[in-house]
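Novice: below is the sequence, then the predicted model.
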Amino acid sequence: MNSFFQQKIQSDWWSKSFAGICLGFIFALLCASIITLWAIQNLSQSLAPQLGMWSIPWIWLPVCFIAYFIPKGWQSILIFTVFDILAYGILCWMRG
């Protein structure tokens, strides 16, 4: 595990940009859907869509920023794909 954190950060910005912009946006949409489903059950139904909609940039921008600190581009694509699959699984579980 130490070798992962001691790797030199590579300059393959194309794959990191793809991971941050595309896969990060998908992750932000999935998280916003999860927030909306949670808010419908626990908050006012008129507030839930707004809370979900306005949570997208607060999730997407930090995720996009974090993509450039992962040592290699293929690792960032793999990590973000796993997070997308997990978020989709949680969303499907919440919807029943």
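Specialist: Received the coordinates, thanks.
Novice: contacts, neighbours, all on C-alpha from now
Specialist: Noted.
Novice: in stretch 89-96, what's buried?
Specialist: Of all the residues in stretch 89-96, those buried under the rule 16 or more other CA atoms under 10 Å are Leu91.
Novice: residues in contact with that stretch: which ones?
Specialist: Leu30, Ser33, Ile34, Leu37 (CA atoms under 8 Å, 6 or more residues apart in numbering).
Novice: also this one, for the comparison:
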Amino acid sequence: MSTRPKIRPDWISKTLCGLVLGFTLALALVGLFAWFGPGSMAAGDKYQFNMWLLAPVWLSILSLVYLFRSGRRALLWLGGANLLAWGLLFLR
């Protein structure tokens, strides 16, 4: 038998973290890709590509948020990732 704690069913808090913090993290990640990806912001079709990239990134984060053990851990990890990603975006 494993002594690791089971994943608790904090569905509401995890879902809210995934929806709100996942969206802001997806915005920051897509923004980082827009600036540091191939062609930088000068690429012609990059605006359209980034617009379509936002939804899969956000939904990926939203689906992976349920792997956290608690809603609090999801809040802390996604909050930290948001701070890091937005900090890198503004330091660009």
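Specialist: Arrived safely. Given the structure is predicted, the values throughout are model-derived calculations rather than measurements.
Novice: on that earlier part again, out of the contacts of stretch 89-96 of structure 1, which comes closest to Trp54 of structure 1?
Specialist: Proximity of the contacts of stretch 89-96 of structure 1 to Trp54 of structure 1 (CA to CA) peaks at Ser33, which lies at 11.2 Å.
Novice: which residues are in contact with that closest one?
Specialist: Taking CA under 8 Å, 6+ apart, we find Ser33 of structure 1 in contact with Gly52, Leu91.
Novice: which position in structure 2 pairs with it?
Specialist: Taking TM-score structural alignment, Ser33 of structure 1 has Gly31 as its aligned residue in structure 2.
Novice: so that match is in which element?
Specialist: Secondary structure from DSSP states H and E places Gly31 of structure 2 in helix 11-36.
Novice: pull the distance from the next helix or strand after that helix to the chain's centre.
Specialist: Using DSSP H and E, the helix or strand that follows helix 11-36 of structure 2 towards the C-terminus is helix 46-64. Helix 46-64 of structure 2 has its average C-alpha position 9 Å from the chain's average C-alpha position, going by CA atoms, centre = their mean, to the nearest Å.
Novice: same deal with stretch 52-70 of structure 1?
Specialist: In terms of CA atoms, centre = their mean, the centre of stretch 52-70 of structure 1 is set 7 Å apart from its chain centre.
Novice: same check on stretch 84-96 of structure 1?
Specialist: 13 Å.
Novice: again, but for stretch 42-54 of structure 1
Specialist: On CA atoms, centre = their mean, the centre of stretch 42-54 of structure 1 falls 19 Å from that of its chain.
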